[in-house]
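Asker: From the sequence below, what's the structure:
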Amino acid sequence: MVGIPDTFPITHDDYHANHIGRLLDGRQFFLTNPFVPAIGDSDGSEYIALFIFDPAGNLLAAQIDSLGPRKSLDQNAASKLYEDRLASLCDAQFTDIRIAPFKTVHEGVEFGLIPRERNDEEDVPAIEIQPGNYMAFFEPWDGEYYT
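Answerer: This is a model prediction of the structure:
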């Protein structure tokens, strides 16, 4: 896709990128909470997603847990599952990562850091986390994101 880098950095922070980093063997990880918003007659859905990448930034594995609609979410169970996923990364070092855009499908929903389709020539290239689009990356591809 024109204007989309082969790999791009994500800067570790205390917000959406607080659980990113590397494992001692060089693999990279990103633990996050994607969601399908509740719109109209759709209740939406909440998820926990753990993405594992090779040292070059290519997706190796995606472990996605469906939590159901936000309105009926068991917050204690969701927090425990998230902490379990985090604990499974026993040698995690929280730091910046560099990964390739990717897409995977779980229960018919697209997940990943997916290049946005450009509607016209004035639309700037972007990579958005899906579902939920709560992180978007743009040129100069410096690791910073917009919410």
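Asker: rest of the way, CA atoms for contacts and neighbours
Answerer: Will do.
Asker: Could I get the full set of strands for this structure?
Answerer: 8-10, 20-22, 28-32, 35-36, 45-53, 59-68, 93-94, 97-99, 102-106, 109-115, 126-130, 136-138 (DSSP state E).
Asker: got TSV for the ones you listed, with distance to residue 80 too?
Answerer: Converted to TSV, these look like this (distance: least, CA to CA, whole Å):
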stretch	distance to residue 80
strand 8-10	26
strand 20-22	18
strand 28-32	14
strand 35-36	18
strand 45-53	11
strand 59-68	12
strand 93-94	20
strand 97-99	25
strand 102-106	21
strand 109-115	22
strand 126-130	23
strand 136-138	27
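Asker: Show the end-to-end separation of stretch 91-108, please.
Answerer: Distance across stretch 91-108, first residue to last, is 32 Å (CA to CA, to the nearest Å).
Asker: Could you also give me the structure for this second sequence? I'd like to compare it with the first:
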Amino acid sequence: MAIDHNTFEAEHVGHTADGGQFFLTTPFEPGGRSFVALYLFDRDGLFVKAEIDPFDKGLYQRRLKDLGKVTFDRIVVEPFEVERFSQTFGLVADEPTTSDEIWWVTAEPGDYMAFAEPWDLGEYDT
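Answerer: Coordinates of the predicted model:
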């Protein structure tokens, strides 16, 4: 699944100096807490790890700085999910339950980015 860099929810996606891929974002519980989430992937787009903490603007900026030299650009990564703070985080695949539904991959918690086929489009719905 592709995510194109933009000036909105995908402002901080791209590649690290070693070729790995990253997605730094701020998922949220609707009507509740916000978080800083850094998702790391290898150069093939396989999920490596997630660093998730309660939202703090300073922490967000430190996570970005700690990545070192980065290039903000398109990433191509696999869906994944992890549990933290009694929440499911990640790019979560939602399999259709009937033949007239489609596959979705949503950024969770908060369902703030929704991806559908074609997976290489790089765009999402909000």
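Asker: Can you pull the TM-score for these?
Answerer: After superposition, the two chains reach a TM-score of 0.94 (TM-score structural alignment, normalised by the length of the second structure), with 125 aligned residues with a CA RMSD of 1.0 Å.
Asker: Can you tell me which of the strands of the first structure is nearest to residue 79 of the first structure?
Answerer: Residue 79 of the first structure lies closest, by CA to CA, to one member of the strands of the first structure: strand 45-53, at 9.6 Å.
Asker: quick one: that closest one to the second structure mean distance?
Answerer: With mean CA distance after the TM-score superposition for the first structure, strand 45-53 of the first structure departs from the second structure by a mean of 0.5 Å once superposed.
Asker: contact partners of that strand?
Answerer: Under the criterion CA atoms under 8 Å, 6 or more residues apart in numbering, residues 27-38, 59-70, 73, 82, 85, 99 lie in contact with strand 45-53 of the first structure.
Asker: That strand corresponds to what range in the second structure?
Answerer: Mapping strand 45-53 of the first structure onto the second structure (TM-score structural alignment) gives residues 33-41.
Asker: Report the distance from that stretch to the chain centre.
Answerer: Distance, stretch centre to chain centre, for stretch 33-41 of the second structure: 7 Å (CA atoms, centre = their mean, to the nearest Å).
Asker: and residue 27 of the second structure, what does it touch?
Answerer: Neighbour list for residue 27 of the second structure: 34, 35, 36, 37, 89, 107, 108, 109, 110, 112 [criterion: CA under 8 Å, 6+ apart].
Asker: Same list, these, but as a markdown table with distance to residue 6 of the second structure and neighbour count please.
Answerer: What follows is the contacts of residue 27 of the second structure, written out as a markdown table (distance: CA to CA, whole Å; neighbours: other CA atoms under 10 Å):
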| residue | distance to residue 6 of the second structure | neighbour count |
| --- | --- | --- |
| 34 | 21 | 17 |
| 35 | 20 | 20 |
| 36 | 18 | 21 |
| 37 | 17 | 22 |
| 89 | 21 | 24 |
| 107 | 16 | 25 |
| 108 | 19 | 21 |
| 109 | 20 | 20 |
| 110 | 19 | 17 |
| 112 | 14 | 16 |
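Asker: With distance to residue 3 of the second structure added, can I get those residues in JSON lines?
Answerer: JSON lines is the format used below for the contacts of residue 27 of the second structure (distance: CA to CA, whole Å):
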{"residue": "34", "distance to residue 3 of the second structure": "22"}
{"residue": "35", "distance to residue 3 of the second structure": "20"}
{"residue": "36", "distance to residue 3 of the second structure": "18"}
{"residue": "37", "distance to residue 3 of the second structure": "16"}
{"residue": "89", "distance to residue 3 of the second structure": "17"}
{"residue": "107", "distance to residue 3 of the second structure": "11"}
{"residue": "108", "distance to residue 3 of the second structure": "15"}
{"residue": "109", "distance to residue 3 of the second structure": "18"}
{"residue": "110", "distance to residue 3 of the second structure": "17"}
{"residue": "112", "distance to residue 3 of the second structure": "13"}
